[in-house]
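Visitor: Sequence unavailable; structure follows:
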């Protein structure tokens, strides 16, 4: 069965390293916005363009899944709603959804971010102290039920379907 692997975690958790491993192990297409943001825009969040890029990547991921190609989506997906929407979209295509959550403690995260910035600045988006604190404050850690795929929330109040929610969250998805 075709599988979409969704990488979940904060910056510095090791998501991209693990995404590369999964892509190689499974012959999967790897979609990592950071690989595109610097070459295209030179920034990580230029005027909402990241959401547009992620939307097109999500559309591409679902097209690949329909064609029988495994995909690794390396977004981070901080919110449960984002993860639930992607899971629903993947399962609607009769594909397997696998969430890969990589937790990271504060000290390890900071050390990895600093090391990456020092060793590969041309491939690294700058992160300030405020960025790190913002991420930690806004990240919704997946619980055991979500990780074990025992539960999936319905769309947030006011949204009839996950597809409609996703089209609003990632404007270029549709």
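Guide: Ah, there it is. Since the structure is predicted, the reported quantities are computational estimates derived from the model, not experimental observations.
Visitor: CA only for contacts and neighbour counts going forward, please
Guide: Will do.
Visitor: element containing the residue positioned nearest the centre of the chain, please.
Guide: In the chain, the residue lying closest to the centroid (C-alpha atoms, centre = their mean) is residue 75, at 1.9 Å. Element membership for residue 75 (DSSP states H and E) is strand 71-76.
Visitor: what about the closest residue to residue 116 other than its chain neighbours, how many neighbours?
Guide: Spatial nearest neighbour of residue 116, excluding adjacent residues (C-alpha to C-alpha, 6 or more residues apart in numbering): residue 124 at 6.8 Å. Neighbour count of residue 124, defined by other C-alpha atoms under 10 Å: 17.
Visitor: here's the one I want to compare it with:
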């Protein structure tokens, strides 16, 4: 069954745990950027490399859908536009889309992040309080319409397609992307 489940939520919400459960239940391909960032770069962001990696994982997810597979995409996707773009691309690829939103209150989030850092520091990144607060301020919580796969909002002004928007957000997703040349 060609379907993509996108896990959405803040750090410490339980996205990766839920993604693992869903992948096992559905015999799905699970794509989690953090599991690639640590071994490849040793850090979460690595000078924009996360966006490049996510673009490649998104391409892989869409190819798996075209082949009829289920995919669990564990991206977090804090903005509605990210979620709308992925949903549009999934539907364009002939797959069905489901959003798995995991809300988390501040106290639980801080406790989970601290526990993860204390028990498995090699699997996670340090997350200072300010980073968690900034993420919470930036996060656009899914509304009822989005959670029920209602109407996708209009494209942000200046964009001709969600595919074009996605190629800007995740640079390596675009067909004409080339790695930067070294000076």
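Guide: On my side now, so go ahead. On a predicted model such as this, the values are computed, not experimentally measured, just so you know.
Visitor: I'd say the residue nearest to residue 116 of structure 1 and residue 117 touch.
Guide: Yes. Counting by C-alpha atoms under 8 Å, residue 124 of structure 1 does reach residue 117; the two are 5.8 Å apart.
Visitor: In structure 2, where's the longest helix?
Guide: Longest helix in structure 2, counting residues (DSSP state H): helix 49-66.
Visitor: quick one: residue 28 of structure 2 from residue 106 of structure 2, how far?
Guide: Per C-alpha to C-alpha, to the nearest Å, residue 28 of structure 2 is found 31 Å from residue 106 of structure 2.
Visitor: neighbour count winner among those two?
Guide: Neighbour comparison, residue 28 of structure 2 and residue 106: the larger count goes to residue 28, with 23 against 15 (by other C-alpha under 10 Å).
Visitor: what sits against that one?
Guide: Residues counted as contacts of residue 28 of structure 2 (C-alpha atoms under 8 Å, 6 or more residues apart in numbering) are 22, 69-72.
Visitor: how about 6 Å then?
Guide: Each residue near residue 28 of structure 2 by C-alpha atoms under 6 Å, 6 or more residues apart in numbering is listed here: 70-71.
Visitor: What residue in structure 1 is paired with residue 160 of structure 2?
Guide: Here residue 160 of structure 2 is matched to residue 160 in structure 1, going by TM-score structural alignment.
Visitor: Then that match would be within a helix, right?
Guide: No. Counting by DSSP: H, G, I helix; E, B strand; the rest coil, residue 160 of structure 1 is located in no helix; its state is coil.
Visitor: Relative to residue 59 of structure 1, how far out is it?
Guide: Applying C-alpha to C-alpha to residue 160 of structure 1 and residue 59 of structure 1 gives a distance of 20 Å.
Visitor: More neighbours: these two, which one.
Guide: residue 59 (17 against 11).
Visitor: the strands in structure 2, which residues?
Guide: Along structure 2, the segments classed as strands by DSSP state E run 3-8, 29-31, 70-76, 96-101.
Visitor: now for the ones you listed, which one comes closest to residue 165 of structure 2?
Guide: strand 70-76 (16.8 Å; C-alpha to C-alpha).
Visitor: which residues are in contact with that closest one?
Guide: Residues outside strand 70-76 of structure 2 that contact it (C-alpha under 6 Å, 6+ apart): 1-9, 28-32.
Visitor: what's the farthest-apart pair in those?
Guide: 1 and 9 (24.9 Å).
Visitor: Residue 99 of structure 1 versus residue 174 of structure 1, what's the distance?
Guide: 23 Å.
Visitor: Could you pull up the residues touching residue 8 of structure 1?
Guide: Residue 8 of structure 1 touches 76-77, 100-101, counting by C-alpha under 6 Å, 6+ apart.
Visitor: In a markdown table, list those residues along with distance to residue 16 of structure 1 and neighbour count.
Guide: Shown next, in a markdown table, are these (distance: C-alpha to C-alpha, whole Å; neighbours: other C-alpha atoms under 10 Å):
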| residue | distance to residue 16 of structure 1 | neighbour count |
| --- | --- | --- |
| 76 | 9 | 23 |
| 77 | 13 | 21 |
| 100 | 11 | 19 |
| 101 | 12 | 19 |
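Visitor: Thanks again, I'm all set now.
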